[in-house]
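*Asks:* below: sequence and its predicted model.
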Amino acid sequence: MNRIYIVALLLISRLSVFAQASEEVTGVVKANEKGKNIELVGANVYWADTQIGTVTDFKGEFVIDRYGSNTQLVVSYIGYETDTIDISNNRFVEVVLQSDELDEVLVAGKKAGSHMSRMDPMTKVNITGAELCKAACCNLSESFETNASVDVSYSDAATGAKQIQLLGLSGNYVQMMTENIPNFRGLATLYGLNYIPGAWMESIQISKGTSTVVNGYESLTGQINVEYKKPVDSERFFLNMYANHTGRWESNVNGSIHINDKWTTAVLAHYSEDQKSTDENDDGFRDEPLLKQVNFINRWDYNNKKGFTSQIGIKVLDENRLGGQMGFTGSRPDDQNIGSAGQLYGINIDTRRYEGFYKAGYMFDDDITSVALVANYSFHEQNSFYGRKQYDASQKSFYANLIFQSIIGNESNKFSTGLSVQADEFDEQLWMNFMAPDTRQWLNRNEFVPGAYFQYTYTLPEHLTIIAGGRVDYHNEFGTMLTPRLHIKYNLTPNTIIRASAGKGYRTPNVLAENSYLLASSRQINITDNIDQEEAWNYGANITQYIDIAGRELTLNAEYYRTDFENQLVVDADQSVNAVYFYNLDGRSYANNFQVEGKYELLRGLDVVAAWRLNDVKTTYNGELMDRPLISRAKGLVNLSYSTPLKKWQFDFTTQFNGEGRIPSTLSNPEEYRRAESFGAYQVVNAQVTKYFRKWNVYIGAENLGDFKQDNPIIAGSDPFGEHFDSSLIWGPVMGRRFYFGLRFSIDRE
C-alpha cells in the first residue's frame, strides 16, 4: 500500500517536477574509522520521504538530480548511523558517517568488489581495486578470474597467448580501451592483456553490447576500459612483489608526487620474469614460455582550478617470449643446424612498444558545457619465429577525438558531438620457411578513417534515460560507414531496472596479427584475396532487481544479447588438418548469450556471487552452419569472499564451471594424432588468503587447485617439423596447479 501511495503521489506531481530545470547534486560518502575517513561503496543516498535515490560508486561518490523543493538528503549504510542533511543550495556535499557499534565489529570500509551502476543506461560492470585484490592479478588477463562476464583462455599451447571472450565471442570483437582511448589493436591484440600490470589498475569497466558512438565504430560485442592509477589520488608510494612456485616473479613500483596545487606526476614501473622451464604433461614442450617484460609509464596532470585540465604521458614496453621444446635456448633459426636429428623446435617473440598520449579539457562557467581533446600515438614492433616460420611486423597508430558536450534547454536534454580520426600503418612479412625466400608474403596496408558523430541523451529523472547516437566514418579502403546506436534504461520501480540496447559495429580484421598463434603448427596459411571489413548488429536487454533481505541487498540480474554478422572473417580449421583458411563469411554467423547472476552478503562479511551463462555461437564453415570451435556452451561461476571484522583477514574462493564444446575434426590424421570431436565439462578452482596490516598486506594463493589440464594439448609434439604438428586446438588449461605468494606495501596520501 505504501508503494502504491507513493507512486500515486509521483504521478500527481509529475507535471510540476518535470517543469523544473534539472540540477544535479554530487557528493562523496565516507566513514570514520579510528579517526581515518574511508570512502563507502554502495552507500544509499535518497531524498527524504521518497524512494528516489542512488548508491555511491567505487570511489564513494554519487550523483543525484534534485527532486522538486526537497532539500533533505538521507545517507545510510549498514553498520553506521543514518544521517539526514539539508543541502539547500549546495551542489556538492561530503558526508562522514559514524559507526553505530561500540566495538566497530562491522563491514566498515569494505569496498564492493564489482557492481553495476544503477544510474548508467548501459549494462556496465565496474571492477574495483578491491575486486582486483581477490586474486593474484599479475596483469589484465588475470583480472577477470572472479568475474562472470568475461572468460580468459589460452589460444595455443606454445606461445602463452591469451584471449578473452565476451558474449560468447573472442576478444577481437571487444573494443579495448585505456582511459577511454582505443588501444591494443592489431599487433597488440594477442598479447595486449599482458601489457597492463594489475598493480597499475585503479578500476575496469566492462560494457556489454554495443557502446556509445563517442569512442568509435569498432565495438561489436562490448567494451573494456581500464583506468590507470591517477597522480592526484593514488598512493604516494606503492610496492607489489609476487612469485610462484614455477619460477615466475614480478615487481611493481608506483609513486606519485604533488608538485604544487596545479601539477602532479606519477611513475608506474614493472618488471617480470619466468626463470624456470616446466613440462608437467611430458610432451617435450614448455607449458608456458619463458618471459621477460619491462614496462613503464610516466604521466603528468595539470589543473589550473579555473576549468582547464590536461594530462600528458609516455609508455614504454619491452617483452621477450621464449617457447617451444625444452632445452631450446632462443637461437635464431638461421643459426641452427637445419635438418639435423637433434634440432629443437623453438618460438621467440620479441616485442617493443612505445606510446604517447595527451588529454585536455575545459569546463565552461555554467559547469555544464565542456570541450575536450584526446590523442594517442603508438608504435609497435614484433619480430618472431615459430620453428621455420618467421613473422616480422610493425604498426604505427594515431588516434584523436575532439568532443563537445552541452545541453539543449535544460539538463534533461544533453548532447555530445565531435570529430575523430584513426590512422594505422601496418608492415607485415611472413616466411612459411625462412630458408626459402620465395615463401615470403607481404601484408602491408594503410588505413585512414576520419569521422563525425552526434549523441543525444534524454533523462526523465529517476525513471527513464535514452541515449541515441550515430556516427559517419569514411574508410580509405571500404568507403562510408554509418553507425547507429541506441541505449534505453527504465526504472520500473526504484529497485527494478530494465535496460536495452541495439546498434551496429565495424572492424577491419588483422588476419595474421590476430591469429599469429596458428603459426605454431604445420598448417599452411591460406588467405583469400580481398578480405572485407567485418560488420555486425548487436542487440539485447537485461533486468536488474534489488531486494532487501535481512537488512542486506540481494542483486539479481538476467540478460540476453545477440550478435548477428553481416560479414565476418572466418577462420576455418575444419576443411583440412594440414591448413587453415581465412575467407569472408558466406552464410550465417551469430552468437546468442543468456546469463543470470546473483550477489548477496550472506553473512556479515561474507559476499557470495553466483552466475550461469549459456552460449549459442554458430558460423558457416565451407557451406555448413556449425558451432564455433573451442568455446564452452555453458559457463558457471561461484565466488565467495569473506572479510573478518576490521578487515584483518580476507579469504577468497572462486569456482569456474566450463561446459562442453566442439573441436575441429582431426579424423584425417593418423590414428595416434587424432583427437575427439568434442571436449567435456571441467572445473577450475582458485583460492587466496590475504592478511592486512596497517600499511601493507601479504597474500598466498593457488590457481587451478584441482590440477586440471587438457590431455595431450599438442598434436605430434614429438615431430614438430612434421606435417601433423599442431598446438592450436586448445579448449582448457594447459598448466596445472600454481601456488603463489605476494606482498603489497603502500604509503597512502592524506
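*Replies:* Good, I have the coordinates.

*Asks:* only C-alpha atoms from now on, for both contacts and neighbour counts.
*Replies:* Fine.

*Asks:* surely K315 and V294 touch.
*Replies:* No. Contact between K315 and V294 fails when scored by CA atoms under 8 Å: they sit 10.8 Å apart.

*Asks:* contacts only, for R352.
*Replies:* With contacts defined as CA atoms under 8 Å, 6 or more residues apart in numbering, R352 is in contact with 316-319, 380-382.

*Asks:* which residues of the stretch 151-300 of the chain fall in strands?
*Replies:* With strands called from DSSP state E, counting those that start in this stretch, the stretch 151-300 of the chain shows them at 162-166, 169-170, 174-178, 181-182, 201-208, 222-228, 237-244, 248-258, 263-274, 290-303.

*Asks:* report all helices and strands that the longest one contacts.
*Replies:* What that stands for is strand 290-303. Counting contacts by 3 or more CA pairs under 8 Å, 6 or more residues apart in numbering; DSSP states H and E, strand 290-303 packs against strand 263-274, strand 308-324.

*Asks:* one more: the fifth one?
*Replies:* With contacts defined as 3+ CA pairs under 8 Å, 6+ apart, the packing partners of strand 201-208 are strand 124-128, helix 129-132, strand 222-228.

*Asks:* now do the contacts for the spatially most central residue of the chain.
*Replies:* Computing the C-alpha centroid of the chain and ranking residues by CA atoms, centre = their mean puts I224 first, at 3.8 Å. Applying CA under 8 Å, 6+ apart, one finds that I224 lies in contact with 174-177, 204-207.

*Asks:* could you list which residues are in contact with the closest residue in space to N542 that isn't next to it in sequence?
*Replies:* Spatial nearest neighbour of N542, chain neighbours left out: E559 (3.9 Å); criterion: CA to CA, 6 or more residues apart in numbering. By CA under 8 Å, 6+ apart, E559 lies in contact with 540-543, 594-596.

*Asks:* comparison target, given below:
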Amino acid sequence: MSYRHILLGAAAFTLTLPVLAQTSEDTETHLDTITVEGSRLGQTQAEIGSSVSIITEEDIDQLGFDFALDAVASAPGVTINQNGSFGGNASVRIRGASSGQTLVLIDGVPVNDPSGTDGGYNFAFMDTDNIERIEVLKGPQSTLWGSDAIGGVVSITTKTPEPGLGGTVFGEYGSFNTFRGGASVGGANDTGDFRLSASRIDTDGISKADEANGNTEEDGYESSTLSARGGLNLANNIRLDSGVMWNDAESEYDSYSGTAQGSVADGDEVTKNETLSSHVALTVPLFDDRFVNEIMIGYSDISRKNYTNGVNSYEADGDRTIYRYQGTFTINDANKLAFGAEREETTANDEDAAIDGLFALYEFKPVEKLTLTGGVRVDDHDKFGSETTGRAAAAYTANDQLTLRASWGQGFKAPSIFQSTYICTFCGLSDPNPNLKPETSEAFDLGFDWQSANGKTKAGVTYFDQETENMIDFSYTAGYDNIALVNSKGVEVYGSHQFTDWLGVSANYAYIDAEDGDGAELPRLPENSGDVTISLTPEGPFSGAVLVRYNGEEANTTGTTLDSWTRVDLTGSYNIDDRLELYARIENLFDEDYQQILGYGTPGLSGSVGVKLRY
C-alpha cells in the first residue's frame, strides 16, 4: 500500500487540530431539509424524482446494526449475499443488478475493488460505528457517477462532530465470544472541526460451512478500523475538508469440497484484507454563495492475501485515484445548473486503466410544486472508448400530503481490469478477449409518497423496469465475453404508522422479477423480501425495537431452490443518565435455521450486551 496517499488524505485534517479551543452554539436540523448528497444537486427526497432510501445514524442505533451490510439490507429492493457470517465475502445487489454493478462511495470516493473479478465491493468488513448516513440510489446512476453505477449507488457518509468538544466510548460482549468496542473524540467551532475514531471486533465466530452439514470448526474474525475527519472554515465561506478511513481485517473461512452441500466444508483457510479510503476537498462559493465550486482528490486501496494451511495461496492489490471538479450555479429559485469533470485512474496487479468524464445536470422548477431534472454525461475510457448516458426525472408535490415522482436513466460499466486482461489458457486462448465491450442498462421507475395530514401515517409505492445488455460472463470459447442479458422489474412498497407517542410500526416490501436472456430466474435473488419494525420509545429511560426480516425462496446456481426464511431480532437500551447508556440485542430470537447461500451457515439464537459513555 502506498502511504503517500494516506498523507494526502490527512494533510488538511492535521491543520484543524490547534484551532478548536472555543465552542459555537447548537443548531437545529429538520429532517425535511436533509438533502440527498448522491443527487449532486443538493435535492431533497421530495425533489429528486427517482427512488432513494436513506438510513440514518438513528436507524442504525435503534436496530443495533454492527455491520453496514445489515443496515443496507433494510432498504427495499436491496438483496445481500454473504458466504457465512463474521467476515464472509458479502455482496450487495440493487433491484437484481450484480454486486459489480453497484457503485459504493465513502464520502464521495469510489471504493469498489479494482482487483476483483467484476470490480464489486466486499461489505464484510465495514463497521457502522463511524457511519452517519447511508443513501441507496436505485436504478442506473451513471449520468451522476459514471461507470459502475449501472444498477445503483450506495453512498456512505462518515460522522462529523457536534459543536463543542466531546466523544464516546463503548464496549459490548456477546455470543461466540464476541467483543466489540471503540472510542471517538471530536470537536467543532466557527473555525473548524475534527473527529477521530477507532473500533475493534474480535470473535470466535461460527463455521462458515453450515454446522448442520457436520462442519464443527469455528471460523474466527477480527477487524480494526481507524478514521479521521476534519475541516477548516476559511474566509468568504471557503472550506477545506479531508478524511481518512483505514481497516485491517482477518477472517477464517472454509474450503472447496466438491461433494459437500454448496461445495464447501471445514478447512484451514484465512483471508487478510487491508482497505483505505481518503479524500481532500476544497469548496469555494462565489457570487453570494450562488456559485459553489468543489475540487476533490480521492484515493482508495484494497489489498487481499489468502492463505491455505498457512501458505500464501492468492493475493491481489488494487487502488484508484479520482480527481473531481464540480460547479453548482443557482441561477434563481427556478433554475439550477451543475457541471463538472472527473478523472479516475485505477491499477490492479500491475495493470492499469483510466477514464475521463464530463457531466452536466439541470434542475428546473416551472412552478413551486414541480421539479424537473435532466442530465447528460460523456465518459471516455482509455481502452473501451466513449459512452454517453442520460437521465431525466420529475417530482410533483400535489399537496402537503402527496408527492408523485418518475425517473428514467441509462447506465454503463466498463469491463473490470481482471475481465479485460484475463487469458483463459485452459480454453486454448493465448490473449484476452479483444472484443469485450462495456455493459449498458436502461431503466425507469414511477412512484408516489404520501403522508396523512397529522404526519402519523406514511406510505409509498415504486414500480421499476430495467434492462441490462452486454453483460459480461465467463465463456469457454472467449474467456470473459458479452453474452448475458437481464430484465428486471418489480415493485417496492413502504409504510409506517405512529400509534402513540411511544409506539410505531414501519414496514417495507419488494417484489423483484429478474430473468436472464433465456427467461431463467436469476440465482441468489428472492422474488419477495421485506422488513417489519416495531419501535418502542416510552417516556423515560427505556427504548427498544423489534425487527422481523423475511427473505423469500430463491434459486441456487445449481438449479435447486433455497428455502425462504424469517428472522426476528430484538434491541433495547436503557439510559442511566444523559451520558451513560446500557444496551442489548437478541438476534434470531426463534433460532431460525436458514442459509443465505447454499452450504453456508448463519448464527442461531444469539445476543450481546453493551455499555456506551458519552462525554
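*Replies:* Done, it's in. Not measured: the values here are computed from a predicted model.

*Asks:* what's the TM-score here?
*Replies:* Comparison of the two superposed chains (TM-score structural alignment, normalised by the length of the second structure) gives a TM-score of 0.83, and 565 aligned residues with a CA RMSD of 3.5 Å.

*Asks:* hmm, back to that, how big is the offset of the host helix or strand of the residue nearest to N542 of the first structure relative to the second structure?
*Replies:* Counting by DSSP states H and E, the element that carries E559 of the first structure is strand 552-567. Compared with the second structure after fitting, strand 552-567 of the first structure deviates on average by 1.4 Å (mean CA distance after the TM-score superposition for the first structure).

*Asks:* now for the following helix or strand past that strand, which elements pack on it?
*Replies:* Moving toward the C-terminus from strand 552-567 of the first structure, the next helix or strand (DSSP H and E) is strand 569-572. Packed against strand 569-572 of the first structure by the contact rule (3+ CA pairs under 8 Å, 6+ apart) you find strand 579-584, strand 606-621.

*Asks:* give me the number of residues near Y173 of the first structure?
*Replies:* Neighbour count of Y173 of the first structure, defined by other CA atoms under 10 Å: 23.

*Asks:* columns distance to W431 of the first structure on top of the strands of the stretch 151-300 of the first structure, output as CSV?
*Replies:* Shown next, in CSV, are the strands of the stretch 151-300 of the first structure (distance: least, CA to CA, whole Å):
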stretch, distance to W431 of the first structure
strand 162-166, 24
strand 169-170, 27
strand 174-178, 30
strand 181-182, 30
strand 201-208, 38
strand 222-228, 34
strand 237-244, 37
strand 248-258, 32
strand 263-274, 29
strand 290-303, 24
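
*Asks:* and the residue nearest to the centre of the first structure, what pairs with it in the second structure?
*Replies:* Aligned by TM-score structural alignment, I224 of the first structure pairs with V154 of the second structure.

*Asks:* for D317 of the second structure, see how far away that match is.
*Replies:* Counting by CA to CA, to the nearest Å, the separation of V154 of the second structure from D317 of the second structure is 22 Å.

*Asks:* quick one: the strands in the stretch 301-450 of the second structure, in order.
*Replies:* Using DSSP E, counting those that start in this stretch, the strands of the stretch 301-450 of the second structure run over 311-332, 335-348, 351-367, 370-381, 385-397, 402-413, 439-451.

*Asks:* follow-up on the earlier one: redo the helices and strands packed on strand 201-208 of the first structure as a markdown table? Include distance to V684 of the first structure.
*Replies:* Converted to a markdown table, those look like this (distance: least, CA to CA, whole Å):
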| stretch | distance to V684 of the first structure |
| --- | --- |
| strand 124-128 | 21 |
| helix 129-132 | 18 |
| strand 222-228 | 24 |
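
*Asks:* which of those sits closest to F653 of the first structure?
*Replies:* helix 129-132 (12.3 Å; CA to CA).

*Asks:* which secondary structure elements does the closest one contact?
*Replies:* Here helix 129-132 of the first structure touches strand 201-208, going by 3+ CA pairs under 8 Å, 6+ apart.

*Asks:* now do the strand it packs on: distance to the chain's middle.
*Replies:* 6 Å (CA atoms, centre = their mean, to the nearest Å).

*Asks:* run through who's touching it.
*Replies:* Contact partners of strand 201-208 of the first structure, identified using CA under 8 Å, 6+ apart, comprise 122-129, 166-167, 221-230.

*Asks:* so where is that strand in the second structure?
*Replies:* Counting by TM-score structural alignment, strand 201-208 of the first structure corresponds to 131-138 in the second structure.

*Asks:* what about that stretch, how far off from the first structure?
*Replies:* Following superposition, stretch 131-138 of the second structure is found to deviate from the first structure by 1.5 Å on average (mean CA distance after the TM-score superposition for the first structure).

*Asks:* ok, now which ones touch the aligned partner of G171 of the second structure in the first structure?
*Replies:* By TM-score structural alignment, G171 of the second structure lines up with M241 in the first structure. Contact partners of M241 of the first structure, counting by CA under 8 Å, 6+ apart, are 249-252, 742-744.

*Asks:* with K695 of the first structure instead?
*Replies:* 745-747.

*Asks:* that one matches what in the second structure?
*Replies:* Per TM-score structural alignment, the equivalent position to K695 of the first structure in the second structure is R579.

*Asks:* and its match, how far from T216 of the second structure?
*Replies:* Distance of R579 of the second structure to T216 of the second structure, computed by CA to CA: 42 Å.

*Asks:* ok, S98 of the second structure next?
*Replies:* S98 of the second structure is 32 Å from T216 of the second structure, where distance means CA to CA.

*Asks:* same check on S608 of the second structure?
*Replies:* 22 Å.

*Asks:* thinking again about what came up before, which of S98 and T216 of the second structure has more residues huddled nearby?
*Replies:* The neighbour comparison of S98 of the second structure against T216 (other CA under 10 Å) goes to S98, with 18 against 15.

*Asks:* show me what contacts the more buried one?
*Replies:* Neighbour list for S98 of the second structure: 92, 151 [criterion: CA under 8 Å, 6+ apart].

*Asks:* now which residue in the first structure aligns to it?
*Replies:* Residue pairing (TM-score structural alignment): S98 of the second structure is matched to S170 of the first structure.

*Asks:* same question for D591 of the second structure.
*Replies:* With the correspondence set by TM-score structural alignment, D591 of the second structure lines up against D707 in the first structure.

*Asks:* number of residues surrounding its match?
*Replies:* D707 of the first structure: 14 neighbours (other CA under 10 Å).
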